[in-house]
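J.: next comes the sequence, and after it the predicted model I'd like to discuss.
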Amino acid sequence: MRAVLFDLDGTLHDRAAGLVAFVRDQFIRFGIDPKQLNRFVSRFIALDANGKVWKTEVYSQLIKEFELMGSPTVEALVKEYLGLYPGFAMPMADAKYVLEILKTRQIVVGIVTNGRSDLQRSVITALGFDALVSAIVISEEVGVRKPQREIFDRALKKLGVSAAETIFVGDDAVADIEGALNAGLYTVAFHCVAPEEVTSTNTLREVLQAIDSRFDTHHLATGNAA
């Protein structure tokens, strides 16, 4: 093994927590009735569907359901989301620690994520991950999405490694685990149901242990990947 690829949202980036913090802040600034705060947050999260629904649709529905100060347009709310959300981004517990450890061991690391390029790159930069990885592959930039094999192939090419010597870590059973397996990578499942042959983990420290088990311990000790 020479390389590790990570999913971003739900794996390195605690998108759920960051999104709640952003939505609460937005409603506090725009909401007219403070008693509606929790319902607004719940509706946003439900409509967002874990990032699978773009914000134009989310805000279009919210504007119909809630009275907002100044009657902001959908376009204005989406623009604010794109501009402000990265400031609310939160790393998953131990994310930077794991990336830093892998970097010191000279294991090449990359991020493969679905989503908008501008938003995902802003989040990666805000979290400080850009300085810790050698490649970032975003679906909007390459024109293919996980679980399609090509997006994994693009990441492998950027890192200069083969699928057989790369581990993929992700939290989506289909997009991450099934997709990576079909691309020939060894996989580590993070907080998701996975096939029996796949290592399942609940913390990033457990992920690091799973990664360690796939690397030659002598090389890890000397800082060189097997």
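T.: Yep, that arrived. Remember, it's a predicted structure, so these values are computed and weren't measured experimentally.

J.: please make it C-alpha for all contacts and neighbour counts, starting now.
T.: Will do.

J.: any idea which element F168 lies in?
T.: Assessed by DSSP states H and E, F168 sits inside strand 166-170.

J.: okay, now the one to match up with it:
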Amino acid sequence: MNHFKGAELYIDNVESWEVDTMIKAVCFDLDNTLLDRDRSLHSFLVDQYARLNMFHHVKKDLFMNRFIELDDRGYVWKDSVYETLIREFYMDGHTVEGLLSDYLLHFQNHCIPLGPVEEVLGELRAKGMLIAIISNGYHQFQSDNLRALSIHLYAHTILISESEGMRKPDKRIFQSIAGKMGVQVEECVFVGDHPINDVKGAKDAGMTSIWLRSEGYSVPDHADAIIDQLQELLSVLSEMEQ
């Protein structure tokens, strides 16, 4: 049975899972690792533009491109993005709070997985691996996105930075998730798209780090392995276990 407890999601009777390999847990980033954030955001923006008349004096492509630029891969929170859009596009009478509320309410309806996420997670669980998620971001928003993709059904532990009071690449959040699963950091693999927040952060904490290649980033020197698609993870893990 799955439960939310504070910032984490856990599964009862984890001790009954049998793991015979040195790798006992596979931990994942969320955005642009399990969640195809680029496609999800595009889908949301198409929908928001269509629903809200405030944007219609601005061409859709201009609105969407400017939003994506300001968003900076999700590293700029949307209150700042909408504040700039309101100012630049003269959307008088509309508030940052209203637009942000719309984003928080509707984005989860546009979540698209990055590849065969449930298939990969299902295979990992079938092999007896513990599965964990570490995501920087706001707890309720990221929790809604995890549920939208059904990822919470596969994860033993989920840590979201807002609730933890620390963010990747702080090595303490990686060490914390290993402790919550009852394994050593050396027995964990971390998979993520960001060379610093994910790959270096996990490596500094003592985990094996796997970089999911992402456009716009240089290849990190500290990655133990590099994959181009999520489904390649299974073969990489098999090789590591030999």
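T.: Yep, that arrived. Keep in mind that this is a model prediction, so the values were computed, not measured.

J.: quick TM-score on the pair, please.
T.: The TM-score (TM-score structural alignment, normalised by the length of structure 1) is 0.91; 214 aligned residues with a C-alpha RMSD of 1.4 Å.

J.: sorry, back to before: what does the strand holding F168 of structure 1 rub up against?
T.: 1-8, 10-11, 176-177, 180, 185-190, 207, 211 (C-alpha atoms under 8 Å, 6 or more residues apart in numbering).

J.: can you check stretch 198-210 of structure 1 too?
T.: Residues contacting stretch 198-210 of structure 1 (C-alpha under 8 Å, 6+ apart): 93-95, 98, 169, 187-194.

J.: go with 10 Å
T.: Under the criterion C-alpha atoms under 10 Å, 6 or more residues apart in numbering, residues 11-12, 92-99, 101-102, 167, 169-171, 177, 181, 186-194, 211-213 lie in contact with stretch 198-210 of structure 1.

J.: and for stretch 31-40 of structure 1?
T.: Under the contact criterion C-alpha under 10 Å, 6+ apart, stretch 31-40 of structure 1 has outside partners 20, 23-28, 44-46, 62, 65-71.

J.: swap in 7 Å and give it another go.
T.: Contacting residues not belonging to stretch 31-40 of structure 1 are listed as R24, F27, E67, L68, M69 [C-alpha atoms under 7 Å, 6 or more residues apart in numbering].

J.: for these, give me CSV that also has secondary structure.
T.: CSV is the format used below for the contacts of stretch 31-40 of structure 1 (DSSP: H, G, I helix; E, B strand; the rest coil):
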residue, secondary structure
R24, helix
F27, helix
E67, coil
L68, strand
M69, coil
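
J.: list just the nearest of those residues to R145 of structure 1.
T.: Distance ranking of those against R145 of structure 1, using C-alpha to C-alpha, places R24 first at 29.9 Å.

J.: kindly indicate which of the contacts of stretch 31-40 of structure 1 lies nearest G143 of structure 1.
T.: For the contacts of stretch 31-40 of structure 1, the minimum distance to G143 of structure 1 (C-alpha to C-alpha) is 32.8 Å, reached by R24.

J.: residue range for stretch 158-173 of structure 2 in structure 1?
T.: Counting by TM-score structural alignment, stretch 158-173 of structure 2 lines up with residues 136-151 of structure 1.

J.: may I see the buried residues of that stretch?
T.: I136, V137, I138, S139, V144, R145, K146, P147, Q148, R149, E150, I151 (16 or more other C-alpha atoms under 10 Å).

J.: again, but for stretch 81-99 of structure 2
T.: Buried, per 16+ other C-alpha under 10 Å, within stretch 81-99 of structure 2: V81, Y82, E83, T84, L85, I86, M91, V96, L99.

J.: and A95 of structure 1, what's its match in structure 2?
T.: That one, A95 of structure 1, aligns with V117 by TM-score structural alignment.

J.: show me where structure 1 has strands.
T.: Assigned by DSSP state E, structure 1 shows strands spanning 3-6, 108-113, 135-138, 166-170, 186-190, 199-201.

J.: in structure 2, what stretch matches the first one?
T.: Mapped onto structure 2 using TM-score structural alignment, strand 3-6 of structure 1 spans residues 25-28.

J.: just give me how far the matching stretch sits from the chain centre.
T.: Relative to the centre of its chain, stretch 25-28 of structure 2 is centred 12 Å away, using C-alpha atoms, centre = their mean, to the nearest Å.

J.: give me the mean deviation of that stretch from structure 1.
T.: By mean C-alpha distance after the TM-score superposition for structure 1, the fitted stretch 25-28 of structure 2 averages 0.5 Å away from its aligned residues in structure 1.

J.: would you mind measuring from H194 of structure 2 to L149 of structure 2?
T.: Using C-alpha to C-alpha, to the nearest Å, H194 of structure 2 is found at 21 Å from L149 of structure 2.

J.: which one of the two has more residues nearby?
T.: H194 (24 against 19; other C-alpha atoms under 10 Å).

J.: tell me the contacts of L156 of structure 1?
T.: S162, A163.
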